[in-house]
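**Q** Let me see the structure of the following:
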Amino acid sequence: MTQEENWNNGITLVIGGTGKTGRRVADRLVKAGRQVRIGSRTAELPFDWERRDTWDRVLQGVKAAYVAYQPDIAVPGALETVEALFDRAIASGVEKLVLLSGRGEVEAEQAEQALQATSVDWTILRASWFFQNFSESFFLDPILAGQVALPVLESVAEPFVDVEDIADIAVAALADSQHSRQLYEITGSKALTFAEAIAEIARAMGRDITFAPISADDYRAELVRQGVPEDDVELVLYLFSTVLDGRNTPLADGVQRALGRSPRDFSDYVRQTAATGIWRGK
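**A** Next comes the predicted model:
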């Protein structure tokens, strides 16, 4: 039996299988006829990053796994936790691991290095910020309210990427050994400032939606006012002060390398998402 046949005939575990990328990966695998197990706290076999006693049952019989750490691989303690998962997965017989990583995050790169140092077959997806942050979380409520205020310079551009592209690459990596030991740096086809991205959404909706850069202190105060947990506040501020400081503006060729096509376009995403009415406003 070939390596690919082993992966395809065994159980594929999707850790973070209810999240933005994970649920899309799981849907694609199911449609392809793969036996899929969802790794989440609410699954039939619960998986909890903070409870290692839940891991072994979930890993039983698994040959390949997609790993998306929640809430972000940059949080304190994440590196030690994902390293422990890699070890436990390999010991249980997992032969392929696909890791979702993040551009510009030192902690994410340390997790990548930990995976690369193992004996397992691996593929790493080092991704930019998602298109879907504007429609499925983070920025949706401010867009609905008509103003997006963030602690980021107006001049800083980010090559946002469609999670559909990430899911396509993940599924390809879980099916074909041509992606073995490949690190794909994944961006969209163009870099946009937040002001430009918000303006494009506003035009598509025919609404007045503004972007306003604010200080980190003001943003922190607003998050606290909204009741956001302190750990989440610190994570968000850390990401804005590091990942969104301009270091990730350059485009990368991960989608082209992995799939042989260009990344999906932000304008297409905006047009398709606007048609659903999700940005209609309050």
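
**Q** only C-alpha atoms for contact and neighbour calcs from this point on.
**A** Fine.

**Q** What helices and strands are in contact with the helix or strand where Leu125 lies?
**A** Leu125 is part of strand 121-127 when elements are defined by DSSP states H and E. Judged by 3 or more CA pairs under 8 Å, 6 or more residues apart in numbering; DSSP states H and E, strand 121-127 is in contact with strand 96-102, helix 106-116, helix 163-175, strand 182-186.

**Q** Out of these, which is closest to Gln272?
**A** helix 163-175 (13.1 Å; CA to CA).

**Q** Now do that closest one against strand 121-127, angle only.
**A** Interaxial angle, helix 163-175 versus strand 121-127 (axes from the mean of the first three to the mean of the last three CA atoms, to 10 degrees): 170 degrees.

**Q** next one: stretch 101-108 to chain centre, how far?
**A** 11 Å (CA atoms, centre = their mean, to the nearest Å).

**Q** Show the end-to-end separation of it, please.
**A** End-to-end distance for stretch 101-108: 6 Å, by CA to CA, to the nearest Å.

**Q** Check which residues of it are buried.
**A** Within stretch 101-108, the residues that count as buried by 16 or more other CA atoms under 10 Å are 101-105, 107-108.

**Q** What lies in contact with it?
**A** With CA atoms under 8 Å, 6 or more residues apart in numbering as the test, stretch 101-108 has contacts from 68, 73-75, 79, 109, 112, 124-128, 185, 242-243, 247-248.

**Q** ditto for stretch 248-261
**A** 103-104, 128, 156-159, 165, 168-169, 179, 184-191, 262-263.

**Q** how does it look with 10 Å?
**A** Stretch 248-261 is contacted by residues 103-105, 125-129, 156-161, 165-166, 168-170, 172-173, 178-179, 182-193, 242-243, 262-264 when judged by CA atoms under 10 Å, 6 or more residues apart in numbering.

**Q** and the longest helix for the chain?
**A** Assignment by DSSP state H gives helix 78-92 as the longest helix of the chain.

**Q** this one as well, want them side by side:
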Amino acid sequence: MTVVVTGATGRTGSRVAQAAEAAGLTVRAASRAQGFDWRDRSTWAGTLRGADAAYLVFPTDVGSPEATRAVGEFAEEAVSLGVRRLVLLSARGEERARPTEEALRVPGAEWTVVRAAWFAQNFSEGPLVEELRLGGELVFPGGEVREPFVDLRDVADVVVAALTAGERYVGRVLEVSGPRLLTFREAVADIGRAAGRELTYTPVPARRYGERLAGFGVPPEEVDFLVELFESLLDGRNAHLSDGVRKVLDREPRDFAEFVREAAGAGVWKA
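**A** Just a heads-up that it's a prediction; the model follows:
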């Protein structure tokens, strides 16, 4: 099987590519470095032609109207070229993502949606890690809500299982999470202990966090979208476990503590 992996150099795509190769699949990386651009439909056909399946992850938020349009058009293009097996990464608890999930379901598509909890690797890759590493503090609108942080390696393994298990997961939504609930404060404390540093967590209202984002140069329309997203997504609706990892992989998901030990050992949060 040849699988197109969008975002192949990103947080999820890189791990999906690794897991797919480990499973014996031929990976066709799709990123700007390989000439693929979600915002340029003329780059899609060359990427899709001759492939058997595709993993879809949109570069901004899956709940944006731009994602809905692009995923729908991409799915149509894929099916027209014979690429029927499509797996979309979505967000657990994000109602705004539902139109994008619906857009995937074009006639002829053998689709699966993987809804993931908050990634454990959001603490070790991307903008949050710089706050922790350089400033020793995470300022974030997570309040004291509890979240079952999921390891991206588990997400990738579920995606590959969905791609390779024949009809088993076609037309299904798979929700994945870690094995236990933690607050953002508890997660930062765990990271601090493993890193041997005093790290602090400062919860702020989503609107104030939006002001910080604007100060970092995030465009106003993106700030507004993220503020509304955080106000809804971090309201406690995700304070429950999902059994997707166990049901699909027949094992328990990786614990947040395992992720923290490995990342701290690699010096991720070293000042």
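
**Q** Now the TM-score, please.
**A** Between these two chains, after superposing, the TM-score reads 0.94 (TM-score structural alignment, normalised by the length of structure 2); 269 aligned residues with a CA RMSD of 1.5 Å.

**Q** quick one on the thing from earlier: mind giving me the packing neighbours of the helix or strand following the strand holding Leu125 of structure 1?
**A** Next helix or strand after strand 121-127 of structure 1 toward the C-terminus (DSSP H and E): helix 140-145. Judged by 3 or more CA pairs under 10 Å, 6 or more residues apart in numbering; DSSP states H and E, helix 140-145 of structure 1 is in contact with strand 147-150, helix 194-205, strand 210-213.

**Q** can I get these in TSV with mean neighbour count and distance to Ser135 of structure 1?
**A** Shown next, in TSV, are those (neighbours: other CA atoms under 10 Å; distance: least, CA to CA, whole Å):
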stretch	mean neighbour count	distance to Ser135 of structure 1
strand 147-150	19	13
helix 194-205	19	10
strand 210-213	16	16
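
**Q** mind listing what the equivalent of Glu222 of structure 1 over in structure 2 touches?
**A** Superposed on structure 2 with TM-score structural alignment, Glu222 of structure 1 falls opposite Arg212. Contacts for Arg212 of structure 2 (CA under 10 Å, 6+ apart) come out as 139-140, 206, 218, 223.

**Q** which one of those residues is nearest Leu132 of structure 2?
**A** The closest of the contacts of Arg212 of structure 2 to Leu132 of structure 2 turns out to be Val139 (CA to CA; 9.2 Å).

**Q** Please verify my assumption that the closest one contacts Gly210.
**A** No: Val139 of structure 2 is not in contact with Gly210 according to CA atoms under 10 Å; the separation is 11.3 Å.

**Q** who touches both of these two?
**A** Taking CA under 10 Å, 6+ apart as the criterion, Val139 of structure 2 and Gly210 both touch Val204.

**Q** Just give me the mean distance for the one helix or strand Val30 of structure 1 maps to relative to structure 2.
**A** Per DSSP H and E: Val30 of structure 1 is located in helix 20-31. Helix 20-31 of structure 1, aligned to structure 2 and superposed, deviates on average by 1.5 Å (mean CA distance after the TM-score superposition for structure 1).

**Q** which residues of structure 2 does whatever helix or strand comes next after that helix align to?
**A** Toward the C-terminus, helix 20-31 of structure 1 is succeeded by strand 35-39 as the next helix or strand (DSSP H and E). Mapping strand 35-39 of structure 1 onto structure 2 (TM-score structural alignment) gives residues 26-30.

**Q** contact partners of the matching stretch?
**A** Residues outside stretch 26-30 of structure 2 that contact it (CA under 10 Å, 6+ apart): 1-9, 13-14, 16-21, 34-38, 43-44, 47-48, 51-56.

**Q** where does Leu251 of structure 1 land in three-state SS?
**A** Here Leu251 of structure 1 is coil, with the state taken from DSSP: H, G, I helix; E, B strand; the rest coil.

**Q** count of neighbours near it?
**A** 17 (other CA atoms under 10 Å).

**Q** Tell me how many other residues crowd the aligned residue in structure 1 for Asp250 of structure 2.
**A** Counting by TM-score structural alignment, Asp250 of structure 2 lines up with Gly260 in structure 1. The number of residues packed near Gly260 of structure 1 is 10, by other CA under 10 Å.

**Q** Could you check how far Gly260 of structure 1 is from Val67 of structure 1?
**A** Taking CA to CA, one finds Gly260 of structure 1 at 24 Å from Val67 of structure 1.

**Q** Check which helices and strands the longest helix of structure 1 is in contact with.
**A** Using 3+ CA pairs under 10 Å, 6+ apart: helix 78-92 of structure 1 touches helix 55-59, strand 62-67, strand 96-102, helix 106-116.

**Q** how about a cut-off of 6 Å?
**A** If contacts are counted by 3 or more CA pairs under 6 Å, 6 or more residues apart in numbering; DSSP states H and E, helix 78-92 of structure 1 sits against no helix or strand.

**Q** Stretch 82-99 of structure 2 corresponds to what range in structure 1?
**A** The aligned range for stretch 82-99 of structure 2 in structure 1 is 93-110, by TM-score structural alignment.

**Q** hang on, the earlier thing: restrict the contacts of stretch 26-30 of structure 2 to the buried ones and give me that as a ChimeraX selection.
**A** To isolate the buried members of the contacts of stretch 26-30 of structure 2 in ChimeraX, using 16+ other CA under 10 Å:
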select :2,3,4,5,6,7,8,9,13,14,16,17,18,19,20,36,37,38,43,44,47,48,51,52,53,54,55,56
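
**Q** Could you check the helix or strand where Ser267 of structure 1 lies and say which residues are buried?
**A** Applying DSSP H and E as the criterion places Ser267 of structure 1 in helix 266-274. For helix 266-274 of structure 1, a neighbour-count test (16+ other CA under 10 Å) marks 266, 269-270, 273-274 as buried.
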